[in-house]
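J.: pasting the sequence and the predicted coordinates here, then a few questions.
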Amino acid sequence: FKAASRRIMGSREHPAEHDRIEGLEFLDKVIDIDQSPIGRTPRSNPATYTGAFTPIRDWFAGLPEAKARGYQPGRFSFNVKGGRCEACQGDGVIKIEMHFLPDVYVTCDVCHGKRYNRETLDVLFKGKSIADVLDMTVEEGVDFFSAVPGVRDKLETLKQVGLGYIHIGQQATTLSGGEAQRIKLAKELSRKATGKTLYILDEPTTGLHFHDVAKLLEVLHELVDQGNTVVVIEHNLEVIKTADWVLDLGPEGGDGGGELVASGTPEAIVREKRSYTGQFLKELLERRPGGKREAAE
């Protein structure tokens, strides 16, 4: 990633020693979608990170009640004074420092976790305030804003990567590494594609249910269908069996590894006797009707 980023995007990061990387002239950017948090404070959430919060605020500011009161989109932001609860400064929680222990967050006893003051919460859309919207799950939000494309489309990408169950305004500090990674992936999906991007993901299926793995694969294949390149570091056979090309490193782990044992299609990996991956992959492919490699359809 560092080498590609330095060549393509002018990054100042220093890559490790390597001979060369071929084909970078066909790319215009490289993105490392890792499992680091999308934010380290309660202010960060899926809505703010993906950009869905801006059209939500704009929509509420355009409602008749908001116009009558002279409210602008900033009124519905919990990051600035005006519409937010000043007791918690829009966090919805109060941080208690525990000195030698991790900090503890408790619900604000003024706004009761709603982040906003009473006047802001008086503005309703379909009977819901902006605090109610932030408390909805992504799946509920897609239905609620079905007639508002600017909001619906942003939320739809979160649902597409298997995050329909998280809350729109869920605090970043409560999200797992896998969830944070998929939120980043959703953000990339919502951007205009150039078809020349290299995406790098490190074990994106960690902690995922089988059904969610299938959803993730659909997204990755969609990126590839747009002309992009996706490199996935993964042990999950459900991912490996749908890959266009596999690089199997080994033969052992740690000091006993580091060698390129096999490379090629999943079928080619199966034929390499030294490949442990190939041995397990063979069983999986043989159980499939016709033994043909399936795409994420």
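T.: Done, it's in.
J.: alpha carbons only for contacts and neighbour counts from here, please
T.: Noted.
J.: which helix of this protein spans the most residues?
T.: Using DSSP state H to define each element, the chain has its longest helix at helix 210-225.
J.: which positions within it qualify as buried?
T.: Buried residues in helix 210-225, defined by neighbour count with 16 or more other CA atoms under 10 Å: 212, 213, 214, 215, 216, 217, 218, 219, 220, 221, 223, 224.
J.: check it against this one:
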Amino acid sequence: RVGLDYIHLGQQATTLSGGEAQRVKLAKELSRRATGKTLYILDEPTTGLHFEDVRKLLEVLHALVDHGNTVCVIEHNLEVIKTADWIIDLGPEGGDKGGHLVATGTPEDVAEVKGSYTGQYLKPYLKNKRKVVKVPAKKAATKTKTKKTPVRKSA
């Protein structure tokens, strides 16, 4: 459920990325009896994930929230950021030039804050929401008659 289908039983923990290790812990947590009173803090859990696995992880995180838990995610992935209920944007840069509160609010609120780098990247992303395109089912092949071109015989 958390996008770790490719990991093999017995694989050494030292071969896992930080995001993968967090998702292993999350999978273990999901196997426990839910109380609806748990605070989950994840640091960039989408690191190394394929888009489809990010989608699966988001489903799990939203299910945790739907069951009354609190999920706090530190993340740079816009797929995750755009689905947040509330964003706390720290910056404006990293290291010595960071750590200041730049913006807070919904993704739409943060997208309107001019001093927010997150907002600058989020704004066009929110405007150009991806549309789900349904691929039509393959129709049964129909036989069509083709005209045969007569072949000229040389004399």
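T.: Everything's here; your move. Worth saying up front: this structure is predicted, and the values here are computed from it rather than measured.
J.: one step back: compared with the second structure, how much does the following helix or strand past the longest helix of the first structure deviate?
T.: Toward the C-terminus, helix 210-225 of the first structure is succeeded by strand 229-233 as the next helix or strand (DSSP states H and E). Superposing on the second structure and averaging over aligned pairs (mean CA distance after the TM-score superposition for the first structure), strand 229-233 of the first structure comes out at 0.5 Å.
J.: the second structure: matching residues for the helix or strand just after strand 229-233 of the first structure?
T.: Downstream of strand 229-233 of the first structure, the first helix or strand assigned by DSSP H and E is helix 237-240. Mapped onto the second structure using TM-score structural alignment, helix 237-240 of the first structure covers residues 78-81.
J.: just how off-centre is the matching stretch within its chain?
T.: Distance of stretch 78-81 of the second structure from its chain centroid, counting by CA atoms, centre = their mean, to the nearest Å, is 6 Å.
J.: can you pull the buried residues of it?
T.: 79, 80, 81.
J.: could the residues you listed go into TSV alongside distance to residue 25 of the second structure?
T.: Formatted as TSV, these follow (distance: CA to CA, whole Å):
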residue	distance to residue 25 of the second structure
79	22
80	19
81	22
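J.: residue 105 of the second structure: which of the residues you listed is nearest?
T.: Checking the buried residues of stretch 78-81 of the second structure against residue 105 of the second structure by CA to CA gives residue 81 as the nearest, at 11.4 Å.
J.: what's the mean distance for the match of helix 237-240 of the first structure versus the first structure?
T.: On superposition with the first structure, the average gap between stretch 78-81 of the second structure and its aligned counterparts reaches 0.7 Å (mean CA distance after the TM-score superposition for the first structure).
J.: next up, the contacts around residue 249 of the first structure.
T.: 257, 258, 259, 260, 261, 262 (CA atoms under 8 Å, 6 or more residues apart in numbering).
J.: separation between the last one and residue 271 of the first structure?
T.: Put plainly, it is residue 262 of the first structure. Distance, residue 262 of the first structure to residue 271 of the first structure, by CA to CA, to the nearest Å: 9 Å.
J.: who has more neighbours, the two?
T.: residue 262 (22 against 13; other CA atoms under 10 Å).
J.: grab the nearest non-local neighbour of the more buried one.
T.: Nearest residue to residue 262 of the first structure in three dimensions, chain neighbours excluded: residue 248, at 5.2 Å (CA to CA, 6 or more residues apart in numbering).
J.: can you put the contacts of residue 249 of the first structure in TSV and add distance to residue 140 of the first structure?
T.: Below are these laid out as TSV (distance: CA to CA, whole Å):
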residue	distance to residue 140 of the first structure
257	47
258	46
259	48
260	46
261	47
262	45
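J.: in strands, which of those fall?
T.: Among the contacts of residue 249 of the first structure, the members found in strands (DSSP state E) are 259, 260, 261, 262.
J.: which position in the second structure aligns with the first one?
T.: When the structures are aligned by TM-score structural alignment, the residue of the second structure matched to residue 259 of the first structure is residue 100.
J.: picking up where we left off before, and of the ones in strands among the contacts of residue 249 of the first structure, the nearest to residue 282 of the first structure?
T.: Nearest to residue 282 of the first structure out of these is residue 262 (CA to CA; 14.1 Å).
J.: contact partners for the closest one?
T.: 246, 247, 248, 249, 269, 272, 275.
J.: the third one touches residue 260, doesn't it?
T.: Read that as residue 248 of the first structure. Yes: using CA atoms under 8 Å, residue 248 of the first structure is in contact with residue 260, at 6.0 Å.
J.: these two: who's more crowded?
T.: Counted by other CA under 10 Å, residue 248 of the first structure and residue 260 do not tie: residue 248 has more neighbours, with 19 against 12.
J.: is it correct that that one falls within a strand?
T.: Yes: counting by DSSP: H, G, I helix; E, B strand; the rest coil, residue 248 of the first structure is part of a strand.
J.: now do the helices in the stretch 51-200 of the first structure.
T.: With DSSP state H, counting those that start in this stretch as the criterion, the stretch 51-200 of the first structure has helices at 53-61, 64-69, 118-121, 130-134, 138-144, 149-160, 177-190.
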